[in-house]
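# sequence plus the predicted model coming up.
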Amino acid sequence: MLTTQVQELKHLAHKLLYPGTDEAPIYADSLVSLNKEVTQKANALFTVQASTDEEEASLCLALLMGYSAIMYPQSDIEARKQAILDRSWKILDVLPPSLLKCQLLTYCYGEVYDTELATEAHAIINSWGERELSKDEQEIIDTLTNLEKYPYPWSEITE
């Protein structure tokens, strides 16, 4: 059941982070509704503890995606993100190199801009070699590239 809830949050957060990529029209009321749903699902999963390292990594990734996607400021978002980052630091040390680890490294990098995280993500990406990449692999490469190209959190740009 946890896996299903985590996948739902990741899917919804992805839709909010990348609106319009599914070729569907974007309506303000749909974004508001999606934002509310992501917020509710992220808040519901925030206190959940997974039973395996991979589940915990996937949960942390979904929560970081969810809280990063939320469009309206909330007073506790930064504290929640920090708590998720603290959980992520513990799990990253034990995860083997994988797409999941690369995704978590990338989203953690997007919060703290620590070059060691990006370096480790690039090492995983480089291990994929010249083979054809999956959609998820290409997407995380693009996400990391964009984060490195534009290394400032949105909140710093708008202040």
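Happy to help now that I have it.
# okay, CA-based contacts and neighbour counts for the rest of this
Fine.
# grab the most central residue of the chain for me.
For the chain, the residue sitting closest to the mean C-alpha position, by Cα atoms, centre = their mean, is residue 65 at 3.2 Å.
# now for it: which residues touch it?
Under the criterion of Cα atoms under 8 Å, 6 or more residues apart in numbering, the contact list for residue 65 reads 10, 13-14, 17, 107.
# got it, and residue 102?
Neighbouring residues of residue 102 by Cα under 8 Å, 6+ apart: 120-121, 124-125, 140.
# okay, pairing it with this:
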Amino acid sequence: MNPSNLQSQIRTLYSKADELCHLGDSAGFVYSDDLTRLNKEIHQLINILWNKEGNSLRENAELCLALLLGYSGCMYANPEDEVKRNSIFTRTQQILTKLPASQLKEQLYSALHNVL
């Protein structure tokens, strides 16, 4: 996969997950079609990215962060998703042992514990 394409997909997933987590914050209400659309888009991106590898430890950490944020807001209900989610948990824990102290590491810890 083209590194810039992977980075773009990571940013897109992160952005959509953040949007889903804050859906309704500004207007105070949520349209079901917006919720459905975002959930579908996030789920598709998770399915594309869950087994990808970044070119660096930082990129892998950013990828896991986006995936964890996606799972924190995404509705899923099949065993295949649970296997993917557990795989991401394992990867995240491995990355956290190697990642130096940083804001990214704190965000990753927080996202991991929010999804658990």
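Structure received. It should be emphasised that the depicted structure is a prediction, and the values quoted were computed from it without experimental measurement.
# picking that back up, for the contacts of residue 102 of structure 1, which ones persist in structure 2?
When you map the contacts of residue 102 of structure 1 onto structure 2 and apply both residues aligned by TM-score structural alignment, their matches' Cα atoms under 8 Å, no shared contacts remain.
# and those as JSON lines, adding distance to residue 69 of structure 1, neighbour count and secondary structure?
Supplementary listing: the contacts of residue 102 of structure 1 in JSON lines, determined by distance: Cα to Cα, whole Å; neighbours: other Cα atoms under 10 Å; DSSP: H, G, I helix; E, B strand; the rest coil:
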{"residue": "120", "distance to residue 69 of structure 1": "24", "neighbour count": "16", "secondary structure": "helix"}
{"residue": "121", "distance to residue 69 of structure 1": "21", "neighbour count": "24", "secondary structure": "helix"}
{"residue": "124", "distance to residue 69 of structure 1": "25", "neighbour count": "17", "secondary structure": "helix"}
{"residue": "125", "distance to residue 69 of structure 1": "24", "neighbour count": "19", "secondary structure": "helix"}
{"residue": "140", "distance to residue 69 of structure 1": "16", "neighbour count": "20", "secondary structure": "helix"}
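# all helices of structure 1, in order?
2-17, 28-45, 53-69, 77-92, 99-112, 115-127, 135-149, 154-158 (DSSP state H).
# picking that back up, residue in structure 2 paired with the residue nearest to the centre of structure 1?
For residue 65 of structure 1, the aligned position in structure 2 is occupied by residue 69, per TM-score structural alignment.
# got it, and residue 5 of structure 1?
For residue 5 of structure 1, the aligned position in structure 2 is occupied by residue 9, per TM-score structural alignment.
# confirm for me that its match is in contact with residue 47.
No - under the criterion of Cα atoms under 8 Å, residue 9 of structure 2 is not in contact with residue 47, lying 11.5 Å apart.
# out of these two, which sits in the busier spot?
Higher neighbour count among residue 9 of structure 2 and residue 47: residue 9, with 18 against 14, using other Cα atoms under 10 Å.
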